[in-house]
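K.L.:
Coordinates only, no sequence provided:
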């Protein structure tokens, strides 16, 4: 039996592909495997960027596997490290993650995409939160989505379950870019390689600052940064890479980032 989570590693980039025919839906086993995969990526010092995508051209991910639930999978069961989909509750994920949305992206699949830092979409991709029609709540999306796109659009999606095509998702700032379907993964890899050549300690500091300051007053957040109370910021300010950036600028050359 093949694994529902496939990986491809090239240099400092890890591609993670959800592969569960027919629709790439996530059951408990798959969620745990995704969590283990993302945690291993997080903890590997040689990996700097991850891409999450779905197998095929029709589905990115429709979320929870309702058939598995009907067969006994507990919707409130153990999703594994990182919670549902392995990413949205994973602690200390301080590396860039790109979602390459290659088709239908709804429910928990949309929540998985929202957990990435950058979302690239195929031109035929579509997005929705249909939980309302099943008498349940899209919990993580209810927290995240109104902070990412205009409040009224987010609430309409949550209240009605209506679908957005890629063009509308892009218009509301839901996705970063739209690409032709056959060019999506090449574009995702181009972006991943570009990020992988960047300063990993700075990326880590950016992600922790964004998380830590989400519900903070501006001055409180700034005080934590300037006092080096955030671990990633403290590491960055005392690092070789921090000094290298200044040296490379004065020497008019490209910096060589070592991640230390």
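P.N.:
On my side now, so go ahead. Since this is a predicted model, take the numbers as computed values, not measurements.

K.L.:
Could you use CA atoms for every contact and neighbour count after this?
P.N.:
Will do.

K.L.:
just checking, next helix/strand downstream of the helix or strand containing residue 119?
P.N.:
Using DSSP states H and E, the element containing residue 119 is strand 118-122. Going down the chain from strand 118-122, the next helix or strand is strand 126-128, by DSSP H and E.

K.L.:
and residue 164, how many neighbours does it have?
P.N.:
When neighbours are defined as other C-alpha atoms under 10 Å, residue 164 has 17 of them.

K.L.:
Show me which residues of stretch 55-63 are buried.
P.N.:
55-56, 58-63 (16 or more other C-alpha atoms under 10 Å).

K.L.:
for stretch 138-153, same thing?
P.N.:
Buried, per 16+ other C-alpha under 10 Å, within stretch 138-153: 138, 140-142, 145, 149.

K.L.:
Let's have the residues you listed in TSV, adding distance to residue 218.
P.N.:
Shown next, in TSV, are the buried residues of stretch 138-153 (distance: C-alpha to C-alpha, whole Å):
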residue	distance to residue 218
138	29
140	25
141	25
142	24
145	22
149	21
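
K.L.:
Check these and tell me the two furthest apart.
P.N.:
Using C-alpha to C-alpha, these span at most 15.8 Å, a distance reached by 138 and 149.

K.L.:
And here is the other one:
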């Protein structure tokens, strides 16, 4: 059963996966302050609960997210959360793997939310873009430095400087999308992918994400030294011993998160 962190954001635990739904369908899931606070609360829950290994972030209805709610902005709202930034996610996401499940448009701040996630499952209806320049604005919620990490420099420049949208199939070709699925199936496909992640050792999954994320800023000389304590913490865990026992005994592992 879904629960509401706030009415603007629904959460539902499905096995070891937390599904988070942006729930302002009447405004194409545009982000206001209440939604940002709801997303931040959902990510806090995902990080806090030891029984949860991964998360899926999706939007209600036929649109993932159209970006910032401009009416709320003009009324004086700033749809961010201290420490987590715009939409409660772009400056600090989850410590655990987070999958964006995209139907329809993920544009402006909505695309920046997608870029703040670790993996992307998109339906054939999806489209991505940073149209801020068309409105005389700058995409300041992480898109201008995350996008060049995901696609070649020239393509990131083209998307950011023209503001044109990229359809789902092209986004898949560029490597922005992990899995492309028929319309209406993004959330279920993302949940399948999250479940495949959640079957693995939770300590190992969290450490793996952390190393991949942090190592982008490590030099070649320091990489192994920086990785070593994180890997050793997992190697010395009860879960590591359980994984080895389960393999030798030819049975599924029973993870404890310890």
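P.N.:
On my side now, so go ahead. On a predicted model such as this, the values are computed, not experimentally measured, just so you know.

K.L.:
all strands for the stretch 1-150 of structure 1, in order.
P.N.:
Applying DSSP state E, counting those that start in this stretch to the stretch 1-150 of structure 1 gives strands spanning 5-10, 13-18, 49-54, 59-61, 97-101, 104-106, 118-122, 126-128.

K.L.:
Burial-wise, tell me which of those strands comes out on top.
P.N.:
Most buried of these by mean neighbour count (mean count of other C-alpha atoms under 10 Å) is strand 59-61; its value is a mean of 29.

K.L.:
distance between that one and the chain's centre?
P.N.:
The chain centroid and the centroid of strand 59-61 of structure 1 are separated by 14 Å under C-alpha atoms, centre = their mean, to the nearest Å.

K.L.:
now stretch 95-115 of structure 2
P.N.:
6 Å.

K.L.:
and if you look at stretch 93-106 of structure 2?
P.N.:
Mean-position distance between stretch 93-106 of structure 2 and its chain equals 3 Å (C-alpha atoms, centre = their mean).

K.L.:
So the counterpart of residue 154 of structure 2 in structure 1, which state does it fall into?
P.N.:
Correspondence of residue 154 of structure 2 to structure 1, assessed by TM-score structural alignment: residue 152. Per DSSP: H, G, I helix; E, B strand; the rest coil, the local secondary structure of residue 152 of structure 1 is helix.

K.L.:
Can I get the strands of the stretch 1-150 of structure 1 in TSV including distance to residue 228 of structure 1?
P.N.:
Listed next are those as TSV, based on distance: least, C-alpha to C-alpha, whole Å:
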stretch	distance to residue 228 of structure 1
strand 5-10	34
strand 13-18	29
strand 49-54	25
strand 59-61	39
strand 97-101	25
strand 104-106	39
strand 118-122	27
strand 126-128	39
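
K.L.:
Give me the nearest residue to the residue most central in space within structure 1, chain neighbours excluded.
P.N.:
Note on structure 1: the residue nearest the mean C-alpha position is residue 116, at 1.4 Å, using C-alpha atoms, centre = their mean. Nearest non-adjacent residue to residue 116 of structure 1, counting by C-alpha to C-alpha, 6 or more residues apart in numbering: residue 97, 5.0 Å away.

K.L.:
do residue 171 of structure 2 as well
P.N.:
Using C-alpha to C-alpha, 6+ apart, the nearest residue to residue 171 of structure 2 is residue 177, at 5.9 Å.

K.L.:
residue in structure 1 matching the one you found?
P.N.:
By TM-score structural alignment, residue 177 of structure 2 lines up with residue 175.

K.L.:
Same check on residue 64 of structure 2?
P.N.:
Counting by TM-score structural alignment, the partner of residue 64 of structure 2 is residue 60.

K.L.:
got it, and residue 19 of structure 2?
P.N.:
Mapped onto structure 1 by TM-score structural alignment, residue 19 of structure 2 lines up with residue 15.

K.L.:
And the closest residue in space to residue 101 of structure 1 that isn't next to it in sequence, how close does it get to residue 237 of structure 1?
P.N.:
Using C-alpha to C-alpha, 6+ apart and skipping the chain neighbours, the partner closest in space to residue 101 of structure 1 is residue 121 (4.6 Å). The gap separating residue 121 of structure 1 from residue 237 of structure 1 is 36 Å, by C-alpha to C-alpha, to the nearest Å.
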